[in-house]
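Participant: Next comes the sequence, and after it the predicted model I'd like to discuss.
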Amino acid sequence: MSAVSKLLSLTSELKLNKSYVQQIAEVIAAVIEFEVAIIDNNLEVIAGTGKYQSEIGFVYGKGSITGQIINSGSNFVLDDEPLNHNICKDCNQKIICKLKAGILSPIIWTGDVIGTISIFAFDDREKNELLSNRDKLLDFLMKISALISSKIGENEMHGRLSLMANQFSAVINSIVEGLVTIDHSGFITHINKSAEKLLNISTQQVCGRHINDIFQGFSVPKVLKLGQPYVEQEIQYINKGEVCLFISTITPIKTNQEIIGLVISFRSIRELRKLAGRLIREDRKYTLDGILGTSKTMTILKQKMQLVAATDSTILITGESGTGKELFARAIHEESHRKNGPFIAINCGAIPEMLLESELFGYEEGAFTGASRGGKPGKFELANNGTIFLDEIGDMPMHLQVKLLRVLQEVKIERIGGVKPVWIDVRIIAATNRNLEEMIKEKLFRSDLFYRLSVIPFYIPPLRERKEDLMLLLHHFLDKYNLILGKQITGFTQEVQRKMLTYPWQGNVRELENAVEYAVNIATNDIIDSTYLSSRVNDYFEQNASLASGDQPTLAELEKTAIAAALKRFGSTGQAKEKAADSLGMSRSTFYRKIKELGLDTKFPNINKLS
């Protein structure tokens, strides 16, 4: 239990309501003219009048009358002085006590005694009056005790309801979807923070207004009458002349089977498109089929990778930066029997040499100054039963190359500072953009390690060597950023296509994606022309003016060839068309549009009849 919880558990219910019980004590004293004391189950004076007002905060002993009344839970009338009464024999205050008589009643809440309320006489006149009216006064105190209990219960319930309301409000305002509640007449009663943000409006501005003032065309009577939830309905909101589209779900609020209002939850269609695009990309991202490329070299490459994915042989992937070496490595892992195991990637060139060994092989506690308590496993241990991807293997220092070679040979590692070997079961995929064979000649890379790593070598060709894939990637990235940015750009001008085809793309696929993202971001028309290309691309053609107008095939020509080949390969059924579009990295709508634009609907006359 925390310190705060302990403190709260020691704080009595009477003390939590001390302002109220003090008012009760003062009212009683004013009516019956006896001194009043209200003491809690910790024997602390919480409220009082006269002598007891100065004792507020004083704690009596367990032998006091109050202590015994709390233990017994019974009413009690003190009809003699404490020195003469047996109940006061153990009280540590009896010698100095000035009481002549008293009436005490327990305060009971939820079955437990939480304190007492008492009236006392301090002279013979008060004693005679108190004892002569003892039954009436005792009945009066019992009713006051019940009143106090009732008030405490009310405050407790109010506190719980307030807490629940605050928790409910926090939950509602943490929801990403906008929420609007309306009554049976269609007037808005509440909106959450997400709705305020999506509608660019405050709660004060919208509450009390009719829902049709916000969402035009929203049919309140129809929804209220049917009483059925509406799911994924499109609604419009006009903000400063701009039309915003939302997908909404409408749920009736019922009490005793009567609809008393509605809850409307909604999300921006633009945000949903972004989410859908992200999910689609993630679903396709790490499979060989999801890697775009229909050129002969890429098709053969993916077929070979598919074959070796099922084995545990070590693979070396080479190729320029930006060709997607890690993407291929992940795809191989996902196609292998290790796909349920971890895929651990480490860039051997991005980690300082002094830290690389501990990152790869881990260390034991006390291996060096600053070593974590208990030690730390390395990437090889973390990749056990899975795949480890050693990127930029050409940047690995020579002394670590020796240790890696030993790992490959013995299938075990030793942590830094360790004395026991750790057996591992991992598949190693290495990658580099450097020429390892040239490095071997320059004695910068070990030849024995090279041959161990390159059991199955793969070379990823640069984009400039597979221009037929450029068209697929262009439209894939166009569709992607149309979705993310909420644009509806239909394509590229002939000039842009020619420039894209001629540009060398030293950064390969990564650079191409960046170029398309830049163009879609700044484009204001529905087609991308040269003014939307990055300065790097345009500057290249300014410096090489003759390159932009060569006799090379245009992207349209390459597109036509690729689409025709896909149709020929997959056929003309509806399902075949979807497979053809998917193999080209195009959406179904883009695929149909391209067929029509490129005149393939005449070459394949049944294409327009397909569902």
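Facilitator: Good, I have the coordinates. Numbering: from 1, shown residues only.

Participant: CA only for contacts and neighbour counts going forward, please
Facilitator: Will do.

Participant: count of neighbours near Gly322?
Facilitator: 18 (other Cα atoms under 10 Å).

Participant: Secondary structure of it: a helix, I assume?
Facilitator: No - assigned with DSSP: H, G, I helix; E, B strand; the rest coil, Gly322 falls outside any helix and is coil.

Participant: Hmm, it is touching Arg510, no?
Facilitator: Yes - the criterion here is Cα atoms under 8 Å, and Gly322 meets it with Arg510 at 5.0 Å.

Participant: Could you point out the helix or strand that follows whichever strand or helix holds Ser118?
Facilitator: According to DSSP states H and E, Ser118 maps onto strand 112-121. Once strand 112-121 ends, the next helix or strand along the chain (criterion: DSSP H and E) is helix 124-132.

Participant: how close does Val407 sit to Glu353?
Facilitator: Computed with Cα to Cα, to the nearest Å, the distance linking Val407 and Glu353 is 18 Å.

Participant: roughly how far is the helix or strand containing Tyr237 from the heart of the chain?
Facilitator: Tyr237 is part of strand 230-239 when elements are defined by DSSP H and E. Here strand 230-239 shows a centroid-to-chain-centroid distance of 25 Å under the convention Cα atoms, centre = their mean, to the nearest Å.

Participant: The following helix or strand past it to strand 230-239, inter-axis angle?
Facilitator: Where DSSP H and E defines the elements, the next helix or strand beyond strand 230-239 is strand 242-255. Here strand 242-255 points in a direction 140 degrees away from that of strand 230-239 (axes from the mean of the first three to the mean of the last three Cα atoms, to 10 degrees).

Participant: structure B:
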Amino acid sequence: MKYANIISKVLKVEVEIADKDLMRIAGTGIYKNKINRSMTKEGYVYKTALTTGKSQIIYNPGKEELCQPCPKRDTCEEKFEMCTPIKLGNEIIGVIGLVCIDEFQREHLMKDFQTCMSFLQQISDFISITAYENIEKARERTLLKSLNLVIDKMDEGIIILNKNNKVTQINKSAINLLKFVDSSFIDEVKIEQIDRNNEGAKEYKVFIGNQVFYFLGDVYPINLNESHFDRMFIFKEAANIKAVITQHNNEKQKIYVDDILGSCDTIESLKRNIKKIALSSSTVLILGESGTGKEMFARAIHNEGNRKNEPFIAINCAAIPDALLESELFGYAKGAFTGADVSGRIGKFELANKGTIFLDEIGDMPLHLQTKILRVIQEKRVIKIGSNKAVDIDVRVIAATNKDLVKLIEENKFREDLYYRLNVIPFNIPPLRERIQDIKLLVDYFMGKYTRLLNKEYASITIEEEVWEIFYHYSWPGNIRELENAIEFMINMLGTDGVLTLQTIPQSILNNTRKIRENEHDIHPLKELEKKEILKALEIYGNSTQNKRVIAKKLGIGIATLYRKLEEYGLSK
């Protein structure tokens, strides 16, 4: 309408503008009240311009050939008509027409016809440019809406700034990280990189008003010819990122056999055997109570072998709900189930390809998954949930458990065929109470670790003899993990004199040790003690024929004597 009015006033004629469907979208004079009406039954001249892409001139409206199909050809009020198509690139999107309805308008137009024709063409181009700009703005709005949807789904904070450091876009995660309820509080943001290196992550100082924040992230330039979008800041909370970096660093500190603390005969034998089997691809089963360091032994096996430069993937089968464990192990295909990641997920077995997968607490795995694990180990291929395509893998499997798998087999809670498939190379990690001579070595190591972590540096730390006596008499049901926790507690309790006394020992250890000592003063019949030790051995090693041979050796008696005593004490099955 703006362009139609300009043309009408300058050229002193009436103006019509129609779209490509011959709908009148602008008009002056007698056409002003006919906007948004179809011209398909009368606009034959416009239809020709739209079809041919060429300008059309009608000197005698109603008399010329183009007017013949028009129902108003004999009653046409127009004295002159000319039109030109409106083009957007190679597409014709409409037509603009000049109409004279009296002789005065006709004479005025014909006086300078070429100038009027040129002016009409320029206006057509202006409309085309405006249409293009509107399309681009609509496209930009759509892109911005899509961008907003994407960045609002991201866990990282995202702030988009213009050239004047003004915030033009901010996502929900950024608002949460900045502790603001409403993004309207955030106007101008200044970002300053700090000259600090966190394993490749850049740290930034962010100024908002009078507040200062510290984040890890990066700034990315946005290469658009648009003042509103100059650069994008993607960031996370520094503490969270540092935790990730610390975890990454810990993973990079590879554990080898010589890093395992212990000098007792059992541990030394285990170390030698690990080096023997490290280069093998055979499955390993590590047995031991909770807290004995089964994962440390698994990592040592991996790092001593030829897969040390490939992934070591650990998964705790007891820590993940049964419903999720299968997808964690094998992954799932795109759209496998409601709520699944739209792009699917790769499973732990596939992630461990060429390397090692550590299945911790395998004894807690549900039976239906045991069947699938057995098939994966045998066939060396996995099938994702929701997919029929098998993926070949080359993975060494190391499993571990604190359960008696033989007993679980007897209770139909563990597959016997999987047990034999896992138990190719078995390792039994002794509990701490069976390697008392290693306690001092472990205590020294943990003291060094926690004095550094807790900033409690001393020239020397003294441990009273009573403390050592407690340590040697305590049964350590939590094994090395419990010992480490105890030392961390004691270093926290350490006084300025640097002496670890009975008062620094956790009460739980003191109380349990007292009970043990009280029992030690009682006199028990030899048969009762013998039965107790045999029962303890059965609990530790199990009741199979093979395990009974181990028990007899541990007790220092023959296998026949053991069977006789089992019968005597009513312990035989």
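Facilitator: Happy to help now that I have it. Just so it is clear, the structure is predicted and the values come from calculations on it, not from any experiment.

Participant: Report the TM-score for the pair.
Facilitator: Superposed pair, TM-score by TM-score structural alignment, normalised by the length of the second structure: 0.55. Supporting alignment: 468 aligned residues with a Cα RMSD of 6.8 Å.

Participant: In terms of secondary structure, what does the strand holding Ser118 of the first structure contact?
Facilitator: Using 3 or more Cα pairs under 8 Å, 6 or more residues apart in numbering; DSSP states H and E, the elements in contact with strand 112-121 of the first structure are helix 13-16, strand 35-40, helix 65-72, strand 101-109, helix 134-174.

Participant: how about 7 Å then?
Facilitator: strand 35-40, helix 65-72, strand 101-109 (3 or more Cα pairs under 7 Å, 6 or more residues apart in numbering; DSSP states H and E).

Participant: quick one, the second one and strand 101-109 angle?
Facilitator: For helix 65-72 of the first structure against strand 101-109, the angle between stretch directions is 40 degrees (the same axes, to 10 degrees).

Participant: Repeat that for the shortest one.
Facilitator: For strand 35-40 of the first structure and strand 101-109, the angle between their directions (the same axes, to 10 degrees) works out to 40 degrees.

Participant: so what does strand 35-40 of the first structure touch, helix or strand wise?
Facilitator: Against strand 35-40 of the first structure (3+ Cα pairs under 7 Å, 6+ apart) you get helix 18-32, strand 45-48, strand 112-121.

Participant: rerun that using 10 Å as the cut-off
Facilitator: In terms of contacts (3 or more Cα pairs under 10 Å, 6 or more residues apart in numbering; DSSP states H and E), strand 35-40 of the first structure is packed against helix 13-16, helix 18-32, strand 45-48, helix 65-72, strand 101-109, strand 112-121.

Participant: Using CSV, lay out those together with mean neighbour count.
Facilitator: Formatted as CSV, those follow (neighbours: other Cα atoms under 10 Å):
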stretch, mean neighbour count
helix 13-16, 20
helix 18-32, 16
strand 45-48, 26
helix 65-72, 19
strand 101-109, 24
strand 112-121, 23
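
Participant: Could you find the closest non-adjacent residue to the most far-flung residue of the second structure relative to its centre?
Facilitator: Within the second structure, the residue lying farthest from the chain centre (Cα atoms, centre = their mean) is Glu103, at 76.5 Å. Leaving aside its sequence neighbours, Glu103 of the second structure sits nearest to Lys79 (Cα to Cα, 6 or more residues apart in numbering; 6.7 Å).

Participant: and Val407 and Glu353 of the first structure? which has more neighbours close in?
Facilitator: Neighbours were counted for Val407 of the first structure and for Glu353 using other Cα under 10 Å; Val407 has more, 17 against 14.

Participant: what sits against that one?
Facilitator: Neighbouring residues of Val407 of the first structure by Cα atoms under 10 Å, 6 or more residues apart in numbering: Phe361, Phe380, Gln401, Ile413, Glu414, Trp423, Ile424.

Participant: residues near the fourth one, how many?
Facilitator: If I follow you right, that is Ile413 of the first structure. With other Cα under 10 Å as criterion, Ile413 of the first structure counts 23.

Participant: So Tyr540 of the first structure sits against Met500, correct?
Facilitator: No - in this structure Tyr540 of the first structure lies outside contact range of Met500 using Cα atoms under 10 Å: 11.1 Å.

Participant: joint contacts of the two?
Facilitator: Contacts common to Tyr540 of the first structure and Met500, judged by Cα under 10 Å, 6+ apart, are Ala548.

Participant: May I ask you to confirm that Glu310 of the second structure belongs to a strand?
Facilitator: No - assessed with three-state DSSP, Glu310 of the second structure is coil; it does not lie in a strand.
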